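[1] here is the input, now give the coordinates:
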Amino acid sequence: MRRITLWLMSTVAAVVLLFSYRTSTMGATAPDTPGVVGAAPGVVPGGPAPGPSAGSSAPPGSTVVNGTVSQTRWGPVQVRVTISGGRITDVVALQVPSGNRRDREINSNAVPALRDAVLRAQSADFDSVSGATVTSDGYRRSLQAALDAAHFGS
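    From the prediction side, this is the model:
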């Protein structure tokens, strides 16, 4: 009886440890970038943009809009778009997956490419970045939410 109890307790402990093990492919559960957790969707007409780049103001007559946080397989994605004169003049990634070294490596290349693609397309209809499809899709959803909130293209 004592052996059975010891075996059962060891098995339960092993199973608990196995299920609580976090692999690198599970993605981030929360952003590890300070200052972006509270970034919420909203329109800030012609004023300073909230969040990490606070202190810099948008050009007069421009609208700054934070997109919604898009939860992806690898972590949250959120963008801020600046619209001036009926054109998208800037896009800033507020949150991207950064749960491990590979996420940071992929997104260090993908985020500038996504920004350039948006500025060329002037919409959320842009090509995904090869190797960063999940981030591209989250970027697109957050951007579209921001554009919708700003009534851009309507």
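
[2] going forward, measure contacts between C-alpha atoms and count neighbours the same way
    Noted.

[3] what about the strands in the chain?
    Taking DSSP state E as the test, the strands found in the chain are 42-45, 63-66, 70-71, 76-84, 87-95.

[4] the longest helix in this protein is where?
    helix 101-121 (DSSP state H).

[5] ok so, going back, could you export the strands of the chain as CSV, including mean neighbour count and distance to Asp148?
    CSV is the format used below for these (neighbours: other Cα atoms under 10 Å; distance: least, Cα to Cα, whole Å):
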stretch, mean neighbour count, distance to Asp148
strand 42-45, 18, 11
strand 63-66, 28, 10
strand 70-71, 20, 15
strand 76-84, 25, 11
strand 87-95, 19, 13
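
[6] how far away is the most centrally placed residue in the chain from Ile4?
    Nearest to the mean C-alpha position of the chain, by Cα atoms, centre = their mean, lies Val77 at 1.2 Å. Relative to Ile4, Val77 is positioned 49 Å away (Cα to Cα, to the nearest Å).

[7] likewise for Ala113?
    In terms of Cα to Cα, Ala113 sits 59 Å off from Ile4.

[8] please say which of these two ends up with more neighbours.
    Set Ala113 next to Ile4 and count neighbours by other Cα atoms under 10 Å: Ala113 wins out with 16 against 9.

[9] please list all residues in contact with the nearest residue to the more buried one once chain neighbours are set aside.
    Nearest non-adjacent residue to Ala113, counting by Cα to Cα, 6 or more residues apart in numbering: Val129, 7.1 Å away. Residues counted as contacts of Val129 (Cα atoms under 8 Å, 6 or more residues apart in numbering) are 110, 113-114, 136.

[10] one more to put side by side:
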Amino acid sequence: MRPAVLATMGISALIVTLLALKPHQLPAVAGVSPRSPTASSPHPPSGATPGAPTGTGTFTGDPIDTQYGTVQVAATLSKGKITSVKVLQAPDQNGRDRQIASYALPRLTQEALGAQSAHIDAVSGASYTSEGYIQSLQSALDRAHA
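    A predicted model of the protein is given here:
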């Protein structure tokens, strides 16, 4: 009977702990309001996804000021497909900023190429840099769509 009591107490403690957790939310980037999606054209090109970028070329995103520095990217597209993303500016005021950027930015770029959009997950431990990257990428894609 003793193992059953211990198991019940352990499971109860686990349930209470899980219920106490709050969902993860990204902190707001300092001085930047969220962007609303750009309206898509009423007649996208044949085979194109509505709202998807249709341009070809390199499009520079807005520089986004975060709590730790500015993040800016440029996206290269070919017939609406993101072929590369280059980081133009990243937080680098100290060694910790450079360390975070060195692991977060390649992951964000890989996610963006895989998703073919700016609708990607933030990198854990790099919330501000991630949000700046996402917003700058979205502005580049908005320019490609225009």
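
[11] re earlier: a markdown table for the strands of structure 1, including distance to Gln144 of structure 1?
    As requested, the strands of structure 1 are exported to a markdown table (distance: least, Cα to Cα, whole Å):
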| stretch | distance to Gln144 of structure 1 |
| --- | --- |
| strand 42-45 | 13 |
| strand 63-66 | 10 |
| strand 70-71 | 11 |
| strand 76-84 | 10 |
| strand 87-95 | 12 |
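
[12] which part of structure 1 matches stretch 118-131 of structure 2?
    The alignment of stretch 118-131 of structure 2 onto structure 1 (TM-score structural alignment) covers residues 124-137.

[13] what separates that stretch from the chain centre, distance-wise?
    Centroid displacement of stretch 124-137 of structure 1 relative to its chain, using Cα atoms, centre = their mean, to the nearest Å, is 12 Å.

[14] ends of it, what's the gap?
    Across stretch 124-137 of structure 1, first to last residue, Cα to Cα, it's 10 Å.

[15] run a quick neighbour tally on the counterpart of Ala144 of structure 2 in structure 1.
    With TM-score structural alignment as the criterion, Ala144 of structure 2 lines up with Ala150 in structure 1. As a burial measure, Ala150 of structure 1 scores 22 neighbours (other Cα under 10 Å).

[16] hang on, isn't Ala150 of structure 1 packed against Val44?
    No. Ala150 of structure 1 is beyond contact range of Val44, at 9.6 Å (criterion: Cα atoms under 8 Å).

[17] what sits in contact with each of the two?
    Overlap of the contact sets of Ala150 of structure 1 and Val44 (by Cα under 8 Å, 6+ apart) consists of 63, 65.

[18] quick one: residues contacting the counterpart of Ser98 of structure 1 in structure 2.
    Aligning on TM-score structural alignment places Ser98 of structure 1 opposite Asp92 in structure 2. Contact analysis of Asp92 of structure 2 by Cα under 8 Å, 6+ apart lists 69, 98, 101.

[19] before we move on, the earlier item: name the nearest of the contacts of Val129 of structure 1 relative to Ser84 of structure 1.
    Distance to Ser84 of structure 1 across those (Cα to Cα) is lowest for Leu114, with 19.3 Å.

[20] mind listing what the residue mapped onto that closest one from structure 2 touches?
    Aligning on TM-score structural alignment places Leu114 of structure 1 opposite Leu108 in structure 2. By Cα under 8 Å, 6+ apart, the residues touching Leu108 of structure 2 are 120-123, 130, 133.

[21] out of the strands of structure 1, which gets nearest to Arg120 of structure 1?
    strand 87-95 (9.2 Å).

[22] starting at the chain centroid, how far to the closest one?
    From the chain centre to the centre of strand 87-95 of structure 1 is a distance of 12 Å (Cα atoms, centre = their mean).

[23] mean deviation, it versus structure 2?
    Here the mean offset of strand 87-95 of structure 1 against structure 2 after fitting is 0.4 Å, by mean Cα distance after the TM-score superposition for structure 1.

[24] from Arg143 of structure 2, how far out is Gln116 of structure 2?
    Counting by Cα to Cα, the gap from Gln116 of structure 2 to Arg143 of structure 2 is 15 Å.

[25] same question for Lys79 of structure 2.
    Separation of Lys79 of structure 2 from Arg143 of structure 2 (Cα to Cα) stands at 14 Å.
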